[in-house]
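**Student:** quick one, fold the following:
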Amino acid sequence: MTDLHVRDVDPEVVAALKAMAARQGRSMSQVHRELLERALRPDKRSLAAHLLTIPEVGCDEDFERVDEPPRDVFD
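**Tutor:** Below is the predicted model of the structure:
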């Protein structure tokens, strides 16, 4: 892995990072890496995981297919 050094970080941001790491019982480096990964990498969840986040609304009958003759949409 490559090292990343960030200069001139606001002391309040550093303090917040330290506090977050302490609350989670992890190092500042671990928390920093996770924050960077979340911000810069695309969501790695599977399609199934995304679909499971869709709320359950309506009844099956609401989505029933209605067999009708095709319409001419250009008239």
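
**Student:** rest of the way, CA atoms for contacts and neighbours
**Tutor:** Noted.

**Student:** buried stuff in the helix or strand harbouring Ala16?
**Tutor:** For Ala16, the host element (DSSP states H and E) is helix 11-24. For helix 11-24, the neighbour count (16 or more other CA atoms under 10 Å) marks Leu17, Lys18, Met20, Ala21 as buried.

**Student:** helices or strands up against the very next helix or strand once past it?
**Tutor:** Downstream of helix 11-24, the next assigned helix or strand under DSSP H and E is helix 28-40. Other helices and strands packing on helix 28-40, by 3 or more CA pairs under 8 Å, 6 or more residues apart in numbering; DSSP states H and E, are helix 11-24.

**Student:** Proceed likewise with the subsequent sequence, for comparison:
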Amino acid sequence: MADLLVRGVDDDLVQALKKRAGAHGRSQEAELRVILASVLLSPPRRNLAELLAAMPDVGVDADFQRQSDHAAAPDVFN
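**Tutor:** All right, here's what the predicted structure looks like:
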């Protein structure tokens, strides 16, 4: 396993790391490992265009048109 040294970290970030590590019951070093792994080893997020392009074709646009508001609503309480 390699060692990593990061210099010049903002004091606010260090305090936030301490708080987060304490909340999770871990050392700062262990918390940093978790953060790095979750960000760098997770699958990349897709943008909206990619998500929309991946949606299956489920019908024609007419299938999703609004019903006429002029039709009388059924009385469901009687």
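
**Student:** mind putting the buried residues of helix 11-24 of the first structure in CSV, distance to Pro11 of the first structure included?
**Tutor:** Below are the buried residues of helix 11-24 of the first structure laid out as CSV (distance: CA to CA, whole Å):
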residue, distance to Pro11 of the first structure
Leu17, 10
Lys18, 10
Met20, 14
Ala21, 15
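
**Student:** and of those, the nearest to His5 of the first structure?
**Tutor:** His5 of the first structure has its nearest neighbour among these in Leu17, at 15.0 Å by CA to CA.

**Student:** list the contacts of the nearest residue to that closest one once chain neighbours are set aside.
**Tutor:** Setting aside the residues directly before and after it, Leu17 of the first structure is nearest to Met28 in space (CA to CA, 6 or more residues apart in numbering), at 6.4 Å. Taking CA atoms under 8 Å, 6 or more residues apart in numbering, we find Met28 of the first structure in contact with Leu17, Lys18, Ala21.

**Student:** if we go to the second structure, which of those are intact?
**Tutor:** Using both residues aligned by TM-score structural alignment, their matches' CA atoms under 8 Å, the second structure keeps these contacts from the contacts of Met28 of the first structure: Leu17, Lys18, Ala21.
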